[in-house]
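Colleague: this is a predicted model, with the sequence first.
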Amino acid sequence: MKKVDAAVVGAGMGGLAAAAVLAAGGRSVLVCEGSGELGGCAGSFRRSGYLFSAGATYGMGFESGGLFGRLYRELGLPLPPLHPQSVIMDVHLPDRTVRYYRQKEAWFREIRRVFPAKAQNIIDFYEEVFGFSFLLEQVAVHRPVLPPRTSGDAARLLRMADLRLLKRAPLLLQTLGRRLHRYGLEGEEAFVHFLNGQLIDSVQTTVDECPVLLAYTALNVFHRGAYYIDGGLSRIALDLAESVRSSGSEVRLRTPITGLRRSADGTGGWELRTRRGELIHARQVVLGNSLHSFHGLLDGEALLGSSGLPSQEAEENRPAWSAFTLYMGGPADKVFPPADAYDQDGASPVLYHQFIRSYGAPLAETNQFLLSISRPGDDLRAPAGHAAITASTHTAPDPWWSLDRAAYERRKQEYVHSMLEGADRAFPGFSTSLEVVLPGTPVTFERYTQRRRGKVGGYIPQGPLDLLRMSSAYSGLPGVYLCGDTVYPGAGTLGSAMSGWIAAERMLR
C-alpha cells in the first residue's frame, strides 16, 4: 500500500496548486489524475499537429501582486513566457464591435466612441468598479475562507476589512443589475450585453443575478493584466506539476480514484482506491475533482451524510453550465482576422474575440461564444505558419445526454455551423480557411475531464448573497479538504488555483 501525507484527487488547477504548496511545505504528496492530461478544464491536448487549449481563455494574475505572480514566487518557479495584451478582446455585438482595452484611459476613449449616448454614465460606473481594485490584492494576500468556519478564518476576513472596504460594504448586498440602475444604464441594451458577455465567461451569470462583489472582482481582473502564455494555460499546470515532483512528490496520470473511506488501521487517515484496485493511505486528502463528481466516491451514504456535502439531488438541482467547443487550425495568414483587428500600434493581432450574435436571445447555445487564436511565433501550439484556435460557448448539459446517436450528431453539427457562421460575419472567409475542425460537447468533457455530465466552470451565481452558499475548503470530514471551481472562490483558473492554495494552507496548519 502506498502511504503519503496527502493525496490529491484531480490534477486541475486547484489540485495542482494545493499539491505544489503542500509539497513545498515538506509534505509527501501523491496527485492522482483520471485523465491523460494535466490542467483539467484549463488543460490542453494535441491533435493533427496542433496543441489545443481545452477552453478559449487567457492568462491572468501574473501582474505585480497578482495571485499567480505570488504563487510562482512562493514556489520558487520562474514565470512562464508571458505576452501582455493591450487589448483584452474585441467584442463583436450585433450592431458594433467594442475594443476592450486593458488600460483605463484607452478604455474610456473607446466607451465614448461605441456608447456615445451614455458614455459619461458608463465611465462613472467604471470608476466605481475600479474603486474595488484594491480588493484583488487583499484577497491574493489574505486568501480568506468563505464562508468562515474557524476563528482563524474570521480573523483573516477582519484583516481585509480596512476602511476602503467598510465604506463600500453596502454595495456587497446588491446585484450588478441594481448598480446599473443607479447609473441609469439598465436600459442601455448594447452595454448591458457587453457586460453580460464578460460576466458569463468569468463568473457564469449575467447582471441580474451576479453579486456586485463577484462582478467588480471579475471586471477588475481583466484590467489588472491579461496575458498570452506560450503553450497555453496548460503551461501553468506543467509548472505546478514540476514543482510537486522537484519537491520529491509524485503526480500520476490515468489513475482515477473510485473510492474513499476511513482507514481501517485506526490511525485516523484515509484509504483511496484506484480503478485498478490499488490502495493508497493518506493522512489528509484534497478532493479537487469538483462537487459534481463526488457522489459515488465516498464509500457509504452515512459517510456522505456526515460530511455536510450536498446530497446528489441537491447538487444536481443547483444550476451549472457545460461547454460546446470547437478546436480549429489553419494557415495563420488566412485564419487571422483582417488588418483592422490589430492593436492600437498595429503590431499584434487581437488574439481574443467574443461574439454576441443577437440581443434577443440568451448568451448561450452559440448566441455568445469566445474565440482565442494562438500567437504568431508560438510554435508550441501550431506548426510554423499556422494557428491553433479554440472557440467555446456555454450550453446546458442535460439535453446532450437525452439524445439518441443521430439526434446528437445533428445537434453537434448545428452548433458547429452556427459558430462558424458567427465568426464568418466578422471575419469573412474564416471557416473556409480551416484545415482542422474538431467539436467537443458535454459528453466529450465528461470523457476527457472526468467531470460528471460534462459540467464545467462552477455553479451559476443566483443573487447577492450567493457567496455564502458556496462550499469552503472544509469538507466536514476530518482531514478531507476541497478545492476547484465548485469551491470558493470558484470559477476560472485564478479562482480554482486560489481554492487549492487556501486548502493547502489549512492543511499545513
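Modeller: Perfect, I can see it now. Numbering: from 1, shown residues only.
Colleague: going by C-alpha atoms from here, please, whenever you check contacts or count neighbours.
Modeller: OK.
Colleague: ok, Tyr327 - how many residues close by?
Modeller: 24 (other CA atoms under 10 Å).
Colleague: determine the three-state secondary structure at it.
Modeller: Using DSSP: H, G, I helix; E, B strand; the rest coil, the secondary structure recorded for Tyr327 is strand.
Colleague: dump the residue contacts of it.
Modeller: Phe52, Ala388, Ile389, Thr390, Ala391, Val436, Val437, Leu438, Pro439, Gly440 (CA atoms under 8 Å, 6 or more residues apart in numbering).
Colleague: also this one, for the comparison:
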Amino acid sequence: MMKETLCFRKEKVPENLDAIVIGSGIGGMTAAATLAKLGKRVLVLEQHDQAGGCCHTFTEKGFEFDVGLHYIGQLHENSLFKLVMDQITEGQVQFVELDKHIDTIVIGSGEKSRKYTIYSGKTEMEEHLKEQFPDDTKAVEEFFKIMKMSARNTHLLAALKLIPQWMALFLLKSGIANLYSSIFRLVGTNATAVADSLTSNKDLHIIFYYLFYGVPPKESSCVINALLLHHYKRGAYYPKGGASEIPFHITKVIQKFGGRVLVRAPTAMHENPRKSAVSQTSLSGINT
C-alpha cells in the first residue's frame, strides 16, 4: 500500500545535518541510507508528493499501480544485490520469486502475430529459447556467451575509472585492453550490430533486446542489453506489498539515525535561490 510521507516545512527540517540529498530516486535513497548507517544525519528532499522515484505507486479506482518497477533479478540467496537490499532496508522488504515463465512477447497483431515466452533459470532460459528457435540454436548460444562474458567482466569497465585517464585511453586505443577481454570491444558495439552478426531472424533480434533502458538497440551498447536479460537468469522477484515498500523501509533507516525524507520540497536546483524555501531555511547554517 501507499505510505504516508512528510511534506516539506521549515520546522520538519532536522538540525545539525551532515548531508542533503536532492531527489529520492533509488540512487538518492540508497546514498542517504548508506550515509545514515554510517551515523550521519541526512535530509532527502523530493519535489514530487511521494518518495521513491520509479519505486513509488499511485491508486486509481481502488487499485494500486507501480509506476516503474516490474520485477527485479539477482535476489537469490547470498547474492550481492540481496545483501545490498537487506542493508539499505535492514532486511524489512520481503521479495517473492515469480514463476519460471516471467514474460510473454507478442510480435505483430491479428492472425499473423507470433508469441514467445521467456523463462528464468541458469539453464532454462537458454534452452527454452532454443526450443522456440530451433533453426537459430547457434545464435542463441553465442548470445548467451556474450551475456556470461559481460556479467563476469563488467568490473573491468569500472576499473578503467580507477586508473589515470591517459592510461585508460592508451589501453583502449592501443588495443591492449581488447587482448585482455572482449568486453572492451563489445561495450562500444551497438546491440543491433551484434544481433545482425548472430542471425537474420528479426524475431530473435527482438527477443535478445526486448529489455532496454529507454535507448533503442541501435544506439545502445550490446553489453548493457545483454546484462539486462542476464539479470533474470537466477529468477525474477517482486517486493511483497508492492514497490512502495522499498522507499518506505529505506526512509525508516534514514529516520532511525536522525534524518528525514521530505516531499513537495522546492529546491535551489529548480527555483530562484532567493525564492526557494529550501535555500532560505533548511540550507541555512547546515554543514554539507
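Modeller: Happy to help now that I have it. Everything numeric here is computed off the predicted structure, so don't read it as measured data.
Colleague: got a TM-score for the pair?
Modeller: Here the TM-score of the superposed chains, computed with TM-score structural alignment, normalised by the length of structure 2 as the reference length, equals 0.75; 259 aligned residues with a CA RMSD of 3.6 Å.
Colleague: about what we covered before: with distance to Leu82 of structure 1 as added columns, please give the contacts of Tyr327 of structure 1 in JSON lines.
Modeller: Rendered in JSON lines, the data for the contacts of Tyr327 of structure 1 read as follows (distance: CA to CA, whole Å):
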{"residue": "Phe52", "distance to Leu82 of structure 1": "18"}
{"residue": "Ala388", "distance to Leu82 of structure 1": "18"}
{"residue": "Ile389", "distance to Leu82 of structure 1": "18"}
{"residue": "Thr390", "distance to Leu82 of structure 1": "19"}
{"residue": "Ala391", "distance to Leu82 of structure 1": "21"}
{"residue": "Val436", "distance to Leu82 of structure 1": "27"}
{"residue": "Val437", "distance to Leu82 of structure 1": "27"}
{"residue": "Leu438", "distance to Leu82 of structure 1": "27"}
{"residue": "Pro439", "distance to Leu82 of structure 1": "28"}
{"residue": "Gly440", "distance to Leu82 of structure 1": "28"}
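Colleague: now, the most widely separated pair of those residues?
Modeller: Ala388 and Gly440 (15.2 Å; CA to CA).
Colleague: stretch 44-63 of structure 1: how far from the chain's middle?
Modeller: 12 Å (CA atoms, centre = their mean, to the nearest Å).
Colleague: hmm, who's touching it?
Modeller: Residues external to stretch 44-63 of structure 1 that are found in contact with it (CA under 8 Å, 6+ apart): 37-38, 41-43, 67-69, 221-222, 224-229, 231-234, 325, 327, 329, 352, 370-372, 380-383, 388-392, 436, 494.
Colleague: how about 7 Å then?
Modeller: Contact with stretch 44-63 of structure 1 is made by 41-43, 67-69, 224-229, 232-234, 327, 370-372, 380-383, 388, 390-392, 494, as judged by CA atoms under 7 Å, 6 or more residues apart in numbering.
Colleague: so stretch 438-451 of structure 1 matches what in structure 2?
Modeller: The counterpart of stretch 438-451 of structure 1 in structure 2, using TM-score structural alignment, is absent.
Colleague: residue in structure 2 paired with Phe115 of structure 1?
Modeller: In the superposition onto structure 2, Phe115 of structure 1 corresponds to Phe133 when matched by TM-score structural alignment.
Colleague: could you find the closest non-adjacent residue to its match?
Modeller: What sits nearest to Phe133 of structure 2 in space, not counting adjacent residues and going by CA to CA, 6 or more residues apart in numbering, is Leu204, at 7.7 Å.
Colleague: and the one you found? What does it align with in structure 1?
Modeller: With TM-score structural alignment as the matching criterion, the partner of Leu204 of structure 2 in structure 1 is Phe191.
Colleague: in which helix or strand does that match reside?
Modeller: Phe191 of structure 1 belongs to helix 189-202 when assigned by DSSP states H and E.
Colleague: which of the residues in that helix are classified as buried?
Modeller: Under the neighbour-count criterion of 16 or more other CA atoms under 10 Å, helix 189-202 of structure 1 has Ala190, Phe191, Val192, His193, Phe194, Asn196, Gly197, Gln198, Leu199, Ile200, Asp201, Ser202 buried.
Colleague: any chance of those in a markdown table, plus distance to Glu313 of structure 1?
Modeller: What follows is the buried residues of helix 189-202 of structure 1, written out as a markdown table (distance: CA to CA, whole Å):
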| residue | distance to Glu313 of structure 1 |
| --- | --- |
| Ala190 | 38 |
| Phe191 | 37 |
| Val192 | 34 |
| His193 | 33 |
| Phe194 | 35 |
| Asn196 | 29 |
| Gly197 | 30 |
| Gln198 | 30 |
| Leu199 | 27 |
| Ile200 | 25 |
| Asp201 | 26 |
| Ser202 | 26 |
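Colleague: tell me the two of these that are most distant?
Modeller: The span of the buried residues of helix 189-202 of structure 1, defined through CA to CA, is set by Ala190 and Ser202 at 18.7 Å.
Colleague: longest helix in structure 2, please.
Modeller: Among the segments of structure 2 that qualify as a helix by DSSP state H, the longest is helix 137-159.
Colleague: quick one: name whatever helix or strand follows that helix.
Modeller: Heading towards the C-terminus - elements assigned by DSSP H and E - helix 137-159 of structure 2 is followed by helix 165-174.
Colleague: run the angle between that following helix and helix 137-159 for me.
Modeller: Interaxial angle, helix 165-174 of structure 2 versus helix 137-159 (axes from the mean of the first three to the mean of the last three CA atoms, to 10 degrees): 160 degrees.
Colleague: show the subsequent helix or strand relative to helix 165-174 of structure 2.
Modeller: Reading on from helix 165-174 of structure 2 to the C-terminus, the next helix or strand found by DSSP H and E is helix 176-180.
Colleague: identify all contacting residues around the following helix or strand past that following helix.
Modeller: Heading C-terminal from helix 176-180 of structure 2, the first helix or strand you meet, by DSSP H and E, is helix 183-186. With CA under 7 Å, 6+ apart as the contact definition, helix 183-186 of structure 2 has outside contacts at Ser150, Asn153, Ala177, Asn178, Cys222, Val223.
Colleague: again, but for stretch 89-102 of structure 2
Modeller: Counting by CA under 7 Å, 6+ apart, stretch 89-102 of structure 2 makes contact with 117-121, 235-240, 245-246, 249-250, 253, all of which sit outside it.
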